[in-house]
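In: what follows is a predicted structure for the sequence shown.
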Amino acid sequence: MSIYKRPESSRYVVEVRWRGVPRMKLSTGTKSKTRAGAMERTLESLRDAGRFDVLRLLAEGKLRLADVHEDFQRDPAALQQRIAKVASPILGPLVDEWLKWLESPAALSSKTRRPFSPRTAYRYRESWQRLFRVLPRGRDAALADITKGFIAEFREARRREGTAGSTINRDLCALSAFRRWCAEERDLAVPALKLPREREPAGRERWLSAEELRDLECATPREWWPLFATLAFTGLRIGEAQGLRGGDVRLVERRITVSERVRPLKTAGSVRDVPIPEPLARLLAEHVTRYPIGPNDPLFGTPFHDYRAARRVFSGACRLAGLRSVTLHDLRHTFAVHAAQAGVPIPRIQKLLGHATVAMAMRYMNHAPEAYFAEDAAKVAGSLTGAWDREEEARVDLVRARITRA
């Protein structure tokens, strides 16, 4: 490596001849040999640190040596941002590639180590449409345009629209998943960026009473009610119900088997059997009679397997029934709340719902009937004082006396 002045210029040039690095003649932009020497030492430091990505960008003329020197000496983070902006790909095609990757069987969530569900891919696509609307250049924006300032602008824009915090968090989750894919699958330089979540309410408590459920049934097209009733009477997720095959439903045994034969499930605990109550058995029997279904055929075929179509029909039925703020997922809450009100123990509710942990089903404890409280308290007190054993003995004696008289 050497420093010299060109005959036609008064500014110094640094010439680099290193093995494994393209030959470079870089203008320092300065007439000071001392400053030019400092830039030469910066290049050596970059080489020793293994920053060949910076050296390649300098060789391609995408970075100025003076800018790299200033950032390297004063603010390495600024240098990283400069590199990301220069080498950053266009977002539109990159996001399209990511969305296509989500639908491939080889794509696994880094959180659950399971394939992504079609509904997740659909929601991520919707979130990116909203992100592109806020980006100044839309789909032509670069990856480096996703900055802290943009995130703040996006939050503010969504708040002005009256968007709930949970919906904003879903959009940020799509952004976070995309950035993770860029770093892990594409080996792209993704600057560190914190994505703090919006505050959310403790959780939706919307569920339908028996009267509201009857009103919903009356407002729902007859052919769609078996799907919606399956959600309400079994607590299945909409994706689980739409993924059922004819062989998964055994009406004789009054049992539905939820498996991963067709589509990925949310958690390992989602693989389970759920009972079919009598009202639902009649509806499903009528459904399979109207739509002949083989063991490997979808239980809910076209158009019932389309999530967007199901959501559209359900929303229309809710409007006709006069039900407000009700979603498809609230049918699952309806099942869980009525199960708790009927006195079903929380661990069994967890099993029926396919929750990964019992803590996820604890939210329904608020709906447990208080009629059991006095009896439970008496059992505990009896056990603590030893009185419960005497009570049991008295009951046994009473039963024996009745049997003897009979």
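Out: Right, received. Where do you want to start?
In: going forward, measure contacts and count neighbours with C-alpha atoms only.
Out: Will do.
In: just checking, R197 is part of a strand?
Out: No - looking at R197 with DSSP: H, G, I helix; E, B strand; the rest coil, it is coil, so not inside a strand.
In: what's the burial count for the residue nearest to it when sequence neighbours are not counted?
Out: Leaving aside its sequence neighbours, R197 sits nearest to N169 (CA to CA, 6 or more residues apart in numbering; 5.8 Å). Using other CA atoms under 10 Å, N169 has 19 other residues around it.
In: again, but for P292
Out: 10.
In: so it, which of the three states?
Out: Classified using three-state DSSP, P292 is coil.
In: any idea how far the residue nearest to R197 lies from L102?
Out: Separation of N169 from L102 (CA to CA, to the nearest Å) stands at 19 Å.
In: just R308 next, same as before
Out: Counting by CA to CA, the gap from R308 to L102 is 19 Å.
In: next: V54.
Out: 31 Å.
In: what does A77 give?
Out: Going from A77 to L102 by CA to CA gives 31 Å.
In: the more surrounded of the two?
Out: Higher neighbour count among A77 and L102: L102, with 22 against 13, using other CA under 10 Å.
In: is it true that that one touches A121?
Out: Yes - counting by CA atoms under 8 Å, L102 touches A121, with 6.3 Å between them.
In: can you list contacts of stretch 389-403?
Out: Residues from elsewhere that reach stretch 389-403 (CA atoms under 8 Å, 6 or more residues apart in numbering): G382, S383.
In: for comparison:
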Amino acid sequence: MTLAGERDAYLAHVTVERGLSANTVAAYRRDLERYLRFLASRGIDSLGDVGREDVGAFAEAIGTGEDGGRALAPASASRVVVSIRGWHRFAVLEGWTAQDPAAQVKPRAIPKRLPKAIGTDAVAAVLEQAGMGDGPGPLRDRALLELVYASGARISEAVGLDVDDLTLEKGHEAVLLRGKGRKERIVPLGSYAARALDAYVVRARGPLAEHGRGTSALFLNARGGRLSRQSAWTILRAAAERAGVPDVSPHTLRHSFATHLLSGGADVRVVQELLGHASVATTQIYTLVTRDTLREVYAAAHPRAR
């Protein structure tokens, strides 16, 4: 089998067996195509001929652009190395090669960046502004952002919801979210989100649906179709601008959800489950955010802190 054929077999595997999203598979394809070009420049046309030094040289080259491609930042370079390691590991499992030359090649270290979160007052202001105005649009916008903040959902998860994924039965309010790899998790909803969602479903979704051809999507656009991720981002940013809250990104409400839960004493493993993180290590970065608050409280309250 040619290198291109082995690449395609691996991409089929991550698509079907691992259930990766189309965007993730497309990123894998770009990474592997760059790797193939690098191997070709070294006269290598078989995975069995790849050595550890080849993989290591590629990992260095993508960070500097010496392979002829764009120089990648540490996070992007690390993702490429992970793609390459996955392909070589798959090749060993399939029996194409006897050795894995990428096993000991580590991704570049990524500087830790703290997630950006906003305070509870700022969140309340953004949510309030999202619901300002008449017609079904503001009811939808408020419900959407209330759900994202109440559940920690990614915006892509929120716009991917169907009506049947939402439960508003009193005392059992919850939403079924589908995260990366289509992994499902059920997240409870608080009273504010439940009221906003009920108002939207009862009073606004029907009028929006009249303009479409019928869809099971929970959040609809003005044409009656499923609300897009880009439109949801626009809704959030517009509400933040009206509220006077700067530097709001699509992930701001999700980060704020996690930070506020941990600040309130929630166990990090519970927050991990709510966020849908595969590893608690991913969630623990939020504990760095809350340590600043702990230090401030300690400094202000302890008699011998100063």
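Out: Cool, got the structure. Since the model is a prediction, treat every value here as computed from it, not as a measurement.
In: which stretches in the stretch 101-250 of structure 1 count as helices?
Out: Taking DSSP state H, counting those that start in this stretch to define them, one finds helices in the stretch 101-250 of structure 1 at 118-134, 148-160, 165-184, 210-219, 225-234, 238-242.
In: highest mean neighbour count out of the ones you listed?
Out: Neighbour counts (mean count of other CA atoms under 10 Å) averaged over each of the helices of the stretch 101-250 of structure 1 peak at helix 225-234, with a mean of 22.
In: check the mean deviation of that one from structure 2.
Out: Superposed on structure 2, helix 225-234 of structure 1 shows a mean distance to its aligned partners of 3.8 Å (mean CA distance after the TM-score superposition for structure 1).
In: mind listing residues that contact that helix?
Out: Contacts for helix 225-234 of structure 1 (CA under 8 Å, 6+ apart): 217, 236-238, 241, 274-277, 280, 283-284, 287, 300, 304, 328, 331-332, 334-335, 352.
In: then stretch 72-88 of structure 1?
Out: If you take CA under 8 Å, 6+ apart as the criterion, stretch 72-88 of structure 1 is touched by 42, 54, 62-63, 68, 71, 142-145, 189-191.
In: next: stretch 157-168 of structure 2.
Out: Residues external to stretch 157-168 of structure 2 that are found in contact with it (CA under 8 Å, 6+ apart): 144, 147-148, 173-179, 194, 198, 216-219, 226-229, 232.
In: show me those that map onto strands.
Out: A174, V175, L176, L177, R178 (DSSP state E).
In: you'd agree the second one is up against A193?
Out: Spelled out, that is V175 of structure 2. No - contact between V175 of structure 2 and A193 fails when scored by CA under 8 Å: they sit 10.6 Å apart.
In: who's in contact with the corresponding residue of structure 2 for A157 of structure 1?
Out: Counting by TM-score structural alignment, A157 of structure 1 corresponds to G65 in structure 2. Listed by CA under 8 Å, 6+ apart, the contact set of G65 of structure 2 reads A71, L72.
In: output the helices of the stretch 101-250 of structure 1 in CSV; the columns should cover distance to C318 of structure 1.
Out: Putting the helices of the stretch 101-250 of structure 1 into CSV (distance: least, CA to CA, whole Å) gives the following:
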stretch, distance to C318 of structure 1
helix 118-134, 22
helix 148-160, 26
helix 165-184, 21
helix 210-219, 6
helix 225-234, 12
helix 238-242, 17
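In: I'd like to know which of those lies nearest to Q341 of structure 1.
Out: Closest approach to Q341 of structure 1 among the helices of the stretch 101-250 of structure 1 is made by helix 210-219 (12.2 Å; CA to CA).
In: show me what that closest one is packed against.
Out: Packing partners of helix 210-219 of structure 1 (3 or more CA pairs under 8 Å, 6 or more residues apart in numbering; DSSP states H and E): helix 307-321.
In: could you redo the last one with a cut-off of 10 Å?
Out: Contact partners of helix 210-219 of structure 1 among helices and strands, from 3 or more CA pairs under 10 Å, 6 or more residues apart in numbering; DSSP states H and E: helix 225-234, helix 307-321, helix 329-341.
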